[in-house]
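[1] Quick one: sequence and predicted model below, then my questions.
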Amino acid sequence: MSWLRSATTSTGETVDVEISGGVIRRVLPAAGGPVGPEDTDLSGHVLLASFVEPHAHLDKALTASLIHNPTGDLAGAVAAMDALRPETNRAELIARAEAALRIHLAYGTTHIRSHVNVLSSVGLAALSAMVEVRERWRGIIDLQLVALVNDTSGPLLREALKEGADVAGGCPHMEDDPDRAVAACLDAAGEAGAPIDLHTDETLNPTALSLVTLADLVTRTGFPHPVTASHCVSLSMQPVDAQRTIAERVAEAGISVVALPQTNLYLQGRDQPVATPRGLTAVAPLLRAGVTVAAGGDNLRDPFHVVGRGDALEVAALMVTCGHLDPVNALYSVTTAPRTALGLPAVSLAPGSPADLVAMPAGDALEALGAAGAARTVWRDGRVVARTVVRSELAAPAPPSPRAPASTPAPVPAPVPASAPASPSAPPAATPDPCVPKADR
């Protein structure tokens, strides 16, 4: 048993949190007493549920310095990765994926869903490597692996689900027959009893609406497993009425949507130099319809997005700036919403909740989101799995100039009525200016 003492909650309360057996046992108003040897003093820290990354590509992570995206758009990124793949061996893929995991963990992420390329040209090699990574890190940072196939109608998706993939995936909008691809992926997932997470309409082309096909098929077939649609960029290009109607159909089907602001802002809209669209899904209409909208980082320093910190708070800040969410809902999109989408237990500062938590120096949740400092402590099942300490050394400004000693103020003369003649104590007349000719004075 241990206590997290004097932590500030997202609602501004100061509490003591008891943890035992990987679970929160009690949450009490902070007593302000001594901190025991097994306890953690969180005075001046905000305590939140740990973050969840609902959409990553760990098999591509940290490759931006190795290969260049020649066009900067989605097609260029795909071509760049195709060129790099023959030069990448299993050990290199695992090393980069684990480096990315460490980055995410240090910033407070304890669960990740990662899409893994399962291509007809290379088979299950990347999936096999990522299964090894998943098992090595289980219990520290848990992975769900999505088989991202380039041909949903072929045998690879079924094979991948048998060989260790947790979720069925694909990119229907990039196949010759998107509607048929959606149906094929649902069939394969249904046979395997697996959830489905599709790259959906990752384009600003308003005619691409696989999301509608997915919603209709899920509703009509009663597909019994969780369904996620990632990206859904083209939804933002629909008229307002169409956005509302489609969002309501998605809500009725129980489909979660993952918004991916970083990569979509980077890749989309490059051919529209005037009034460039944001490349983000229609967040507000989806939320109004009751859809679970999670937010993810997508790519981490690879040809699809060449920068990024691997920090969920960076994603949340973009959901404020680009998605126009308020800070509370932005934090929700990287904590509670992705847990719902991924089928994970809910985490809150309440008895019985899993003790998957992150604390960071801040006066309140808004400061934590805005500053997004690297100093953090991360708990998984009640044990510390990451701790980052930051020490700053700053130059001091020059000391203030010494002030002259204060003198006794002169007495203030009594006011003189406007009609009274000037007294002898009145101020002297102005001295003539020697620079002005006498004739002009």
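    The structure has been received and is ready for your questions.
[2] can we go C-alpha only for contacts and neighbour counts from here?
    Fine.
[3] the longest helix in this structure is where?
    helix 90-106 (DSSP state H).
[4] What residues of whichever helix or strand comes after it count as buried?
    Remark: after helix 90-106, the chain's next helix or strand is strand 109-118, criterion DSSP states H and E. For strand 109-118, burial by neighbour count (16 or more other C-alpha atoms under 10 Å) applies to Thr109, Thr110, His111, Ile112, Arg113, Ser114, His115, Val116, Asn117, Val118.
[5] which secondary structure element contains the closest residue to Arg134 other than its chain neighbours?
    Once flanking residues are discounted, Arg134 sits nearest to Leu143: 5.5 Å by C-alpha to C-alpha, 6 or more residues apart in numbering. Leu143 belongs to strand 142-149 when assigned by DSSP H and E.
[6] The helix or strand following that strand packs against which elements?
    Of the helices and strands lying after strand 142-149 in sequence (DSSP H and E), the nearest is helix 156-162. Judged by 3 or more C-alpha pairs under 8 Å, 6 or more residues apart in numbering; DSSP states H and E, the packing partners of helix 156-162 are strand 109-118, strand 142-149, strand 167-170, helix 178-192.
[7] put this beside the first:
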Amino acid sequence: MISPLLLRGARVPGGPVRDLLLEGGLVRRVAPAGTLPAGPAELDLSGHLLLPAPAEPHAHLDKALTWDLVGAPPCDLPSAVAAWRAYAEKVDERDVGARARRALEQLVANGATAVRTHADILPGDDPLRGLRALLRLREEVRGRVTVQISVLHVDAPEPLLREALAMGADLLGGCPHLSPDPAAAVERAVTLAAECGVGLDLHTDENLDPASQDLRLLAAAVRRHGFTGPVTAGHCVSLGAMEPEEAARVAKEAAQAGIGVVTLPLTNLYLQGREHPSSTPRGLTAVRALLDAGVRLAAGGDNVRDPFNPVGRGDPLETAALLVAAGHLTPSEAVHAVTAGARSVLGLPAAGPYEGAVADLLAVRGTSLSEVLGTASPDRLVIRAGRVVSRTTVLRELF
């Protein structure tokens, strides 16, 4: 049983300083500062902005922290895939588990209380060794962070996918744009997910070809089959390369099919557009068209220091800042994409500093959204279901 917790003096975005009473995993009371009676446990959050805790909707914990090990040169998506596949031949379950834990701990310290990670079907005689490591990690961190696992593959044998889902993976993934027959890959994914009673989370249209059709194929298949499980499309880069009218049409089809879209600015800015040395395209999906169409938009950090991206710090505020700079979203829209939008795509209940919400919260030093996005202060306190799960404090000395 988690004891009640009183938060004193936190500022809410666009609002005044408040006190909050957390009890039973929920925000029970929100009141003007200094008006709630003293509680058995209190935290002074003066000087902090209180946000809904971020959720990371698209991670690759099994690949994380391998950049220095793989030795891949800066490259595009096909070259990154090849570099990872070559290295993955020698990764074992223990290696995946250790690196995944380090990356997950960084995400939690930065504010994430829920993470969806993809798990590769790995090359070699034991293709599910990475999945086993992530399943074990999911159980070990239960109570601190919610972990969802999606099986990632390109045209893997159906019996292997069924085995992975039977082991406990939450969703079926895939990369239709890397398949010789994207339409058939989408059709198979929808059919198999329906038969196994799981959701879908596909890497879609991760290229700058405006003729790429993964998202449109997925929307049509979901409607045709009457698929009722959760459906997520990650990347959707080609949407940003389409003419505005066409992008709006595809976005509307995705909205009508109930598809949540995850944009991944850091990795896609790194991988995409290398063949355009002049006027390099941004490599992002059409975030404004998706929002205008009513699509549930989330944003994630994707790869962290692996062959697909040599940088990244597992920080949702970094992702949000990139959406402001490269995606031209407002700070409020960008923060929504990594908090409420991400939780919605993951199928999680609403969280935040208001009465009745799940008490998953991030307190970060600062007074406004623009300040916390601009400074990304590591001075943070993370609360999950009313319990503090991480606190980072910073000592700065100037001489």
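    It's in. This one's a predicted model, so the numbers in the text were calculated from it and none came from an experiment.
[8] Which positions in the second structure sit opposite the strand holding Leu143 of the first structure in the alignment?
    Counting by TM-score structural alignment, strand 142-149 of the first structure falls onto residues 146-153 of the second structure.
[9] Then stretch 232-252 of the first structure?
    Using TM-score structural alignment, stretch 232-252 of the first structure pairs with 236-256 in the second structure.
[10] which SS class is Leu47 of the first structure?
    For Leu47 of the first structure, the assignment made with DSSP: H, G, I helix; E, B strand; the rest coil gives strand.
[11] follow-up on the earlier one: export the buried residues of strand 109-118 of the first structure to JSON lines and tack on distance to Ala350 of the first structure?
    Listed next are these as JSON lines, based on distance: C-alpha to C-alpha, whole Å:
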{"residue": "Thr109", "distance to Ala350 of the first structure": "20"}
{"residue": "Thr110", "distance to Ala350 of the first structure": "19"}
{"residue": "His111", "distance to Ala350 of the first structure": "20"}
{"residue": "Ile112", "distance to Ala350 of the first structure": "23"}
{"residue": "Arg113", "distance to Ala350 of the first structure": "25"}
{"residue": "Ser114", "distance to Ala350 of the first structure": "29"}
{"residue": "His115", "distance to Ala350 of the first structure": "32"}
{"residue": "Val116", "distance to Ala350 of the first structure": "35"}
{"residue": "Asn117", "distance to Ala350 of the first structure": "39"}
{"residue": "Val118", "distance to Ala350 of the first structure": "40"}
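[12] Looking at those residues, which one is closest to Arg288 of the first structure?
    Arg113 (25.5 Å; C-alpha to C-alpha).
[13] corresponding residue for the closest one in the second structure?
    Aligned partner of Arg113 of the first structure by TM-score structural alignment: Arg116.
[14] is it true that its match touches Glu56?
    Yes: using C-alpha atoms under 8 Å, Arg116 of the second structure is in contact with Glu56, at 6.2 Å.
[15] Do a quick rundown of the strands in the stretch 201-350 of the first structure.
    Counting by DSSP state E, counting those that start in this stretch, the stretch 201-350 of the first structure has strands at residues 227-231, 256-259, 293-295.
[16] for these, which one sits closest to Thr11 of the first structure?
    Of the strands of the stretch 201-350 of the first structure, nearest to Thr11 of the first structure by C-alpha to C-alpha is strand 293-295, at 20.7 Å.
[17] Just list the residues touching Val118 of the first structure, thanks.
    By C-alpha atoms under 8 Å, 6 or more residues apart in numbering, the contact list for Val118 of the first structure reads Leu124, Ala125, Ala126, Leu127, Ala147, Leu148, Val149, Asn150, Leu156, Leu157, Ala160.
[18] quick one: stretch 75-83 of the second structure aligns where in the first structure?
    Under TM-score structural alignment, the match for stretch 75-83 of the second structure in the first structure covers residues 72-80.
[19] which residues are in contact with that stretch?
    Under C-alpha under 8 Å, 6+ apart, the answer for stretch 72-80 of the first structure is Ile67, His68, Asn69, Pro70, Thr71, Tyr266, Leu267, Gln268, Arg270, Pro303, Phe304.
[20] swap the cut-off to 7 Å and go again
    Contact with stretch 72-80 of the first structure is made by Ile67, His68, Asn69, Pro70, Leu267, Gln268, Arg270, Pro303, Phe304, as judged by C-alpha atoms under 7 Å, 6 or more residues apart in numbering.
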